[in-house]
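>>> The sequence isn't on hand, but the structure is:
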């Protein structure tokens, strides 16, 4: 289902909130994600896949440790998979999407997410809501981290 409702604010979209959080601390130099708003609308049932590259390798280790702890302690409904590719890109996605990729060598991220969406209606909506909530936790933790680093 694609939602063309103009009341659907950008800040309500989980992956956008996650990237905006990293950007607000000037931590990343590149990113990509879906689902997102686009000319045909927004599909809240599509499980999120978020990729980014950090600006600074020193900060990268700290931030991944913070993010990993948040995923372990604050994730309520979704098992998240956080991986670093050889290219240096970090990828965050539900474990179900990662499993589809492993089981279907010809799939790309969007194919795997679409397969999960079709197999488990409602899963993507829950995952998008959870990534938005995890973004708030990440923002709080990054604020604390920044205070420690800037002393």
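It's in. This structure is a prediction, so every number in the text was calculated from the model and none was measured.

>>> rest of the way, CA atoms for contacts and neighbours
Will do.

>>> mind checking the longest helix of the protein?
As assigned by DSSP state H, the longest helix anywhere in the chain is helix 123-149.

>>> Buried by neighbour count: which residues of that helix qualify?
Buried residues in helix 123-149, counted by 16 or more other C-alpha atoms under 10 Å: 123-135, 137-139, 141-142.

>>> let's bring in a second one:
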């Protein structure tokens, strides 16, 4: 089954997006590079939000990324996930950013395969604050294969 069909079966919103202030996904050569996509979930990991809530926030970011990629590229098929950058609004002693960003990585593994085109490089970093108090922001780079 194709990545596009898997995303549709999971109920991921792939509808058209209006142009905004910034380009949410840009094609450069054979790459698709996304802007940071933020969660609707707000709060501080380790300061009121659990790892499980952060995981959901990261998955939410990945779903938004997929919508932007589909809008730019026309499909989710024929892509390789190259790199993710995950930013986590973290309490000073919170050290499980990697477990939070698994929410995004796991979705890409589900769509593209953990051992195949979904196998990607990743950074998961803690931040003292994120825009508007969101819990997670994720950006991604895809290769058109």
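Thanks, I have it. All values reported here derive from a predicted model rather than from experimental measurement.

>>> Would you give the TM-score for this superposition?
Once superposed, chain against chain, the TM-score is 0.30 (TM-score structural alignment, normalised by the length of the second structure); 84 aligned residues with a C-alpha RMSD of 5.6 Å.

>>> relative to helix 123-149, how tilted is the strand or helix carrying residue 58 of the first structure?
Using DSSP states H and E, the element containing residue 58 of the first structure is helix 57-74. Here the directions of helix 57-74 of the first structure and helix 123-149 differ by 130 degrees (axes from the mean of the first three to the mean of the last three C-alpha atoms, to 10 degrees).

>>> Could you check how far residue 33 of the second structure is from residue 87 of the second structure?
Noted for residue 33 of the second structure: a distance of 16 Å to residue 87 of the second structure, by C-alpha to C-alpha, to the nearest Å.

>>> Looking at the two, which one has more neighbours?
residue 87 (26 against 21; other C-alpha atoms under 10 Å).

>>> pretty sure that one contacts residue 125?
Yes. Using C-alpha atoms under 8 Å, residue 87 of the second structure makes contact with residue 125 at a distance of 5.1 Å.

>>> shared neighbours, the two?
In terms of C-alpha atoms under 8 Å, 6 or more residues apart in numbering, residue 87 of the second structure and residue 125 are both contacted by the residues residue 97.

>>> Now the helix or strand harbouring residue 30 of the first structure: buried residues?
Applying DSSP H and E as the criterion places residue 30 of the first structure in strand 28-34. Using 16+ other C-alpha under 10 Å as the test for burial, strand 28-34 of the first structure gives 28, 31, 33, 34.

>>> Which one of these is nearest to residue 52 of the first structure?
Set against residue 52 of the first structure, the nearest of the buried residues of strand 28-34 of the first structure by C-alpha to C-alpha is residue 31 (4.1 Å).

>>> Run through the residues that contact that closest one.
With C-alpha under 8 Å, 6+ apart, residue 31 of the first structure has these contacts: 19, 50, 51, 52, 53.
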